[in-house]
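Chemist: structural data only, the sequence is not supplied:
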């Protein structure tokens, strides 16, 4: 994102928010790669609750510790989600195409 000022709801300019750790919902689930379908079709009620919780949000914030905790839970229920996959999901930098909707809809 640029260093341009971001105008908040009251019309007062403020600093552009850091969106580097925010990811759109679809790209978040895409990061599961080959394990995505195993996660999305899991019969575990906890996994389904995490999926539903993610779907009602505007974005996933990798700075939120609940994201890591949720991935730990999914990993305990879906064998295809490994510690290496979790690390990749959380540490791969969010590229512009992965948070395009967030930036256009909320921060432009």
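Modeler: Okay, I see it. For clarity, every value in this text was computed on a predicted model and none was experimentally measured. Numbering: from 1, shown residues only.

Chemist: C-alpha from now on. contacts and neighbour counts both.
Modeler: Will do.

Chemist: now do the helices in the chain.
Modeler: Assigned by DSSP state H, the helices in the chain fall at 25-30, 36-40, 45-55, 65-77, 83-91, 100-106.

Chemist: output the contacting helices and strands for the fourth one.
Modeler: Taking 3 or more CA pairs under 8 Å, 6 or more residues apart in numbering; DSSP states H and E as contact, the helices and strands that helix 65-77 lies on are helix 45-55, helix 83-91.

Chemist: can you redo those as a markdown table with distance to residue 106 and mean neighbour count?
Modeler: Below are the helices and strands packed on helix 65-77 laid out as a markdown table (distance: least, CA to CA, whole Å; neighbours: other CA atoms under 10 Å):
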| stretch | distance to residue 106 | mean neighbour count |
| --- | --- | --- |
| helix 45-55 | 17 | 14 |
| helix 83-91 | 22 | 14 |
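
Chemist: can you list those in CSV and add distance to residue 66?
Modeler: Converted to CSV, those look like this (distance: least, CA to CA, whole Å):
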stretch, distance to residue 66
helix 45-55, 10
helix 83-91, 12
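
Chemist: here's the one I want to compare it with:
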């Protein structure tokens, strides 16, 4: 059994792509990245923006898993908030509601 038909092989090898082809793709992207890379030392906001976009992308891809994880925490906070509001003196509740 060779690398391209081995079910336990890395995904890139199962698809018939060699590691060299991945390097060629990375080299093809470099001309697009170089102009931005020149300005990063002068303006680090490029890195901050890229990090924000990357985190946003990851959050979007994992939004269902994040929702499942956060739902119990949000529900618990809602219940505690309601309980705290009910324990406040009546006068203070009127101020909050108004």
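Modeler: Arrived safely, thanks for sending. In this text, all values refer to a predicted model and were calculated from it rather than measured experimentally.

Chemist: care to give me the TM-score?
Modeler: After superposition, the two chains reach a TM-score of 0.23 (TM-score structural alignment, normalised by the length of the second structure), with 37 aligned residues with a CA RMSD of 4.0 Å.

Chemist: with respect to residue 68 of the first structure, which of the helices and strands packed on helix 65-77 of the first structure lies nearest?
Modeler: helix 83-91 (7.7 Å; CA to CA).

Chemist: ok and that closest one relative to helix 65-77, angle-wise?
Modeler: 160 degrees (axes from the mean of the first three to the mean of the last three CA atoms, to 10 degrees).

Chemist: nearest to residue 13 of the first structure, out of the helices of the first structure?
Modeler: Using CA to CA, those put helix 100-106 closest to residue 13 of the first structure, at 14.4 Å.

Chemist: now that closest one: buried residues?
Modeler: Using 16 or more other CA atoms under 10 Å as the test for burial, helix 100-106 of the first structure gives 101, 102, 103.

Chemist: contacts only, for the residue nearest to residue 72 of the first structure when sequence neighbours are not counted.
Modeler: Spatial nearest neighbour of residue 72 of the first structure, chain neighbours left out: residue 86 (7.9 Å); criterion: CA to CA, 6 or more residues apart in numbering. Residues near residue 86 of the first structure by CA atoms under 8 Å, 6 or more residues apart in numbering: 71, 72, 75.

Chemist: looking at the residues you listed, state which has the most neighbours.
Modeler: residue 71 (21 neighbours; other CA atoms under 10 Å).

Chemist: nearest residue to it other than its sequence neighbours?
Modeler: residue 86 is the one closest to residue 71 of the first structure (CA to CA, 6+ apart), at 6.6 Å.

Chemist: look up how far residue 14 of the first structure lies from that neighbour.
Modeler: 34 Å (CA to CA, to the nearest Å).

Chemist: the residue nearest to the spatial centre of the second structure is in what secondary structure piece?
Modeler: Geometric centre of the second structure, nearest residue: residue 58, 2.4 Å, by CA atoms, centre = their mean. Counting by DSSP states H and E, the element that carries residue 58 of the second structure is helix 45-61.
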